[in-house]
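Participant: Need coordinates for the following:
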Amino acid sequence: MSKGDMEKGKGKIKETVGKVTGDESLEAEGQTDQMKGKARDAGEKAREAGEKMHEAAEKAREATKRRDA
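Facilitator: All right, here's what the predicted structure looks like:
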């Protein structure tokens, strides 16, 4: 489970407790936590995509070196 997933889960709990108790502040805090979790997940996916692009570029560079040698 990722940190983003944990943050989204924590936020969902806060939001639900806020709704049940009528605590609008806690409900809003839960929604904010969920958005933070989604943002964290998106950042992680972007980082992973960047790493894959870097790996692909390295492989292409190595293939070019072998071809030109």
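Participant: going forward, measure contacts and count neighbours with C-alpha atoms only.
Facilitator: Noted.
Participant: In the protein, which residue is most central in space?
Facilitator: Computing the C-alpha centroid of the chain and ranking residues by C-alpha atoms, centre = their mean puts D41 first, at 0.8 Å.
Participant: How much space separates that one from K8?
Facilitator: Distance of D41 to K8, given as C-alpha to C-alpha, to the nearest Å: 10 Å.
Participant: Name the helix or strand for G50, please.
Facilitator: Using DSSP states H and E, G50 sits within helix 24-68.
Participant: and that helix, what does it pack onto?
Facilitator: If you count contacts as 3 or more C-alpha pairs under 8 Å, 6 or more residues apart in numbering; DSSP states H and E, helix 24-68 packs onto helix 3-21.
Participant: Packing partners of the helix it packs on?
Facilitator: In terms of contacts (3+ C-alpha pairs under 8 Å, 6+ apart), helix 3-21 is packed against helix 24-68.
Participant: To check against the first, give me the structure of this:
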Amino acid sequence: MATDDKAANKKDELVGKAKEKLGEATDNEQWQAEGKSQQAKGNVKQAGEKVKDAFRD
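Facilitator: Model prediction:
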């Protein structure tokens, strides 16, 4: 289960980065903001997974 969560979190980060770059390329501020938000969401979830992993060991 944790591996699936980590993969989903990483996907959020990558999709967010792509969306942000696409927004920059097309001068679309909404896509830029959504991309940054999605990256942040993925980063926060990844941090939570790392904390859980630390307590599992």
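Participant: re earlier: and the residue nearest to the centre of the first structure, what is it in contact with?
Facilitator: Counting by C-alpha atoms under 8 Å, 6 or more residues apart in numbering, D41 of the first structure touches S2, K3, G4, D5.
Participant: counterpart of the last one in the second structure?
Facilitator: Going back to what we said before, that points to D5 of the first structure. With TM-score structural alignment as the criterion, D5 of the first structure lines up with K10 in the second structure.
Participant: Now for its match: which residues touch it?
Facilitator: By C-alpha under 8 Å, 6+ apart, the residues touching K10 of the second structure are G42, N43, Q46.
Participant: What lines up with the last one in the first structure?
Facilitator: Taking TM-score structural alignment as the criterion, the aligned counterpart of Q46 of the second structure in the first structure is D41.
Participant: and the angle for the helix holding G50 of the first structure with helix 3-21?
Facilitator: Relative orientation of helix 24-68 of the first structure versus helix 3-21 (axes from the mean of the first three to the mean of the last three C-alpha atoms, to 10 degrees): 160 degrees.
Participant: starting at the chain centroid, how far to helix 24-68 of the first structure?
Facilitator: 7 Å (C-alpha atoms, centre = their mean, to the nearest Å).
Participant: Likewise for stretch 8-28 of the second structure?
Facilitator: Distance, centroid of stretch 8-28 of the second structure to centroid of chain: 9 Å (C-alpha atoms, centre = their mean).
Participant: can you pull the buried residues of it?
Facilitator: Buried positions in stretch 8-28 of the second structure, judged by neighbour count with 16 or more other C-alpha atoms under 10 Å: 9-10, 12-23.
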